[in-house]
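**Student:** Just the structure for this:
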Amino acid sequence: MSHPVFDIRGKVALVTGSSRGIGNALAHGLAEAGCVVVLNGRDPATMDTARRATAEQTGATVLAEAFDVTDHDAVAAGIARIEDRAGPLDILVNNAGMQHRAPFTEFRTEDWNRLLETNLSSAFLVGRETARRMAERGRGKIVNICSVQSALARPGITPYTATKGGLKMLTKGMCADLGPSGIQVNGLAPGYFDTELNAALVADEQFSDWIRTRTPAGRWGKVEDLVGTLLFLCSPASDFVNGQIVYVDGGMTSVL
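**Tutor:** Here you go, the predicted model:
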């Protein structure tokens, strides 16, 4: 048995953007750790498929709530439904996000706004609604999924980098405001991971060679590499850890 400070069995956790990729892997890890897990996305049919698969693979109680995390009213109604169905939320993982690549001078205003809403505003809206309820109970764990782009930049993804840098500082600001209420807010920042959203980059041998050379671990990350850090940030083991960004990047942010 693991040390009791890592025990999160029976906790209720919401993971936004969790129908696939990193979000689904994080939800899967929380389910394996004994949490009641609520998946979230926009499409009810996709969410139900993910819910059934996660429940079958983990044996956990897994629910799904489809709502738009960029819509204030939808968020408020969605969080209320979740707590009615599953009980008070103990854990929130703000994972919803998207990428759009284009040169800075050619980036369209509507794509900039879409990235801001999806990657940054959603964490504010869902975080605020959840924190209001957590603060009344005097406890809670919020994990914002940041990125190596919270600290580093590369060509073609300037707006994405801006949103992830903003999410890092949102995390620190939430820590300052919510810490006195017994809520810990931290960031988990993945490096370059082999996911379906990165399939084209993984298939690009020149880019993959650059990743392997640039990363001390010498490889792309696997989604399973993120689960241990998430469980730490969601457990009593991190009760005195607040406002921190933990990079799970194979060492990329530590070297030139």
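**Student:** C-alpha only now, for contacts and for neighbours.
**Tutor:** Fine.
**Student:** So residue 26 versus residue 222, what's the distance?
**Tutor:** Using C-alpha to C-alpha, to the nearest Å, one obtains 12 Å as the distance from residue 26 to residue 222.
**Student:** Also this sequence, please, to line up against the first:
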Amino acid sequence: MSLFDLSGRLAVVTGARRGIGRAMARALASAGADVIGVSVNLEETGSEVEKDVTAAGRTFEAIRTDFADPDAVRALGAELAGRERPVDILVNNAGTIRRTPAADHSDADWDLVIQVNLHAQFALTRAVGATMVARGRGKVVFSASLLSFQGGITVPGYTAAKHGIAGLTKALANEWAPHGVNVNAIAPGYIATDNTQALRDDAGRSRAILERIPARRWGEADDIAGATVFLASDAAAYIHGTILPVDGGWLGR
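**Tutor:** Presented below is the predicted three-dimensional model:
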């Protein structure tokens, strides 16, 4: 089990306040990592994710950053890259979604989703990843999506961004693998979070989704925990540029 031991490592988890990001932070702390949680509305103290991390005996720091603001993201990257204690694990999970038919999808919605889900991911990873390359080690884990493989319905901006994340994962892996930095992604399936509330509220759509999932249930945020620890750990030392689906079998159907 030492392959999965993250003791002494520092992990940054974006979008950590709730849902998948909170589950990722909790899992990393349970494996021994200290955590910096980042989110636009993250409480300075007393957040649920902070309670999760400290209950596991690890330290937690909250940073509030709006990923829709390019300047704020660049400032965050510079601040993290300049710290005395380096970041060992970067989990790029922050994201947003806008559901509108393509013919009605506004420029504002497109720009917001691409900025938060793709541009910000690259800007932060470029800054933190450069320090990993210089040190000769590090782990980067992106949150991809089933829509990194498929087209989806009424989410053109989100689909474009998540396809971009799949490509970015491979591109960075090609450059950084020789320097001891693993870059991979997790593609969650249909997980019961705020982002999928509209789908779960639509009885017909929810039924159609469940009928295609071999596991016959919506995923829970904690279903992502094992994959997160795995890709952040020494157990994944020879895994580079992979998008790992955690989807109850959806893509295999």
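**Student:** Got a TM-score for the pair?
**Tutor:** The pair, once superposed, lands on a TM-score of 0.93 when counted by TM-score structural alignment, normalised by the length of the second structure; 253 aligned residues with a C-alpha RMSD of 1.9 Å.
**Student:** hmm, back to that, which of residue 26 and residue 222 of the first structure has more residues huddled nearby?
**Tutor:** Between residue 26 of the first structure and residue 222, counted using other C-alpha atoms under 10 Å, residue 26 has the larger neighbour count: 24 against 15.
**Student:** element containing whichever residue in the second structure pairs up with that one?
**Tutor:** In the second structure, the residue paired with residue 26 of the first structure according to TM-score structural alignment is residue 24. In this structure, residue 24 of the second structure is located in helix 19-30 according to DSSP states H and E.
**Student:** so what's the match of residue 26 of the first structure up against?
**Tutor:** Residues in contact with residue 24 of the second structure (C-alpha atoms under 8 Å, 6 or more residues apart in numbering) are 13, 16, 222, 224, 225, 228, 229.
**Student:** Could you rank these by neighbour count and give me the top one?
**Tutor:** Of the contacts of residue 24 of the second structure, residue 16 is surrounded by the most neighbours, 31 neighbours in total, counting by other C-alpha under 10 Å.
**Student:** The stretch 1-150 of the second structure: helices as residue ranges?
**Tutor:** When assigned using DSSP state H, counting those that start in this stretch, the helices of the stretch 1-150 of the second structure occupy the ranges 19-30, 48-55, 70-81, 107-114, 120-135.
**Student:** would CSV of these with distance to residue 142 of the second structure be doable?
**Tutor:** What follows is the helices of the stretch 1-150 of the second structure, written out as CSV (distance: least, C-alpha to C-alpha, whole Å):
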stretch, distance to residue 142 of the second structure
helix 19-30, 11
helix 48-55, 19
helix 70-81, 16
helix 107-114, 15
helix 120-135, 8
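**Student:** Which one of those lies nearest to residue 233 of the second structure?
**Tutor:** Using C-alpha to C-alpha as the measure, helix 19-30 is the one of these that comes nearest residue 233 of the second structure, at 9.5 Å.
**Student:** Contacts made by stretch 146-162 of the second structure with the rest, please.
**Tutor:** So stretch 146-162 of the second structure is contacted by 96-102, 105, 109-111, 113-114, 117-118, 144-145, 163-166, 187-189, 245, 247, 251 (C-alpha under 8 Å, 6+ apart).
**Student:** Just those residues: which are in strands?
**Tutor:** Judged by DSSP state E, strands contain the following of the contacts of stretch 146-162 of the second structure: 187, 188, 245.
**Student:** Centroid-nearest residue for the first structure?
**Tutor:** Against the mean C-alpha coordinate of the first structure, by C-alpha atoms, centre = their mean, the closest residue is residue 95 at 2.6 Å.
**Student:** list the contacts for the counterpart of it in the second structure?
**Tutor:** Residue correspondence to the second structure (TM-score structural alignment): residue 95 of the first structure is matched to residue 93. With contacts defined as C-alpha under 8 Å, 6+ apart, the neighbours of residue 93 of the second structure are 13, 14, 15, 16, 20, 21, 142, 143.
**Student:** For residue 252 of the second structure, see how far away residue 93 of the second structure is.
**Tutor:** Applying C-alpha to C-alpha, the value for residue 93 of the second structure to residue 252 of the second structure is 24 Å.
**Student:** Tell me how many other residues crowd residue 163 of the second structure.
**Tutor:** Summarising burial for residue 163 of the second structure: neighbours were counted as other C-alpha under 10 Å, giving 20.
**Student:** What's the match for it in the first structure?
**Tutor:** With the correspondence set by TM-score structural alignment, residue 163 of the second structure lines up against residue 165 in the first structure.
**Student:** Fine by me, we can end here.
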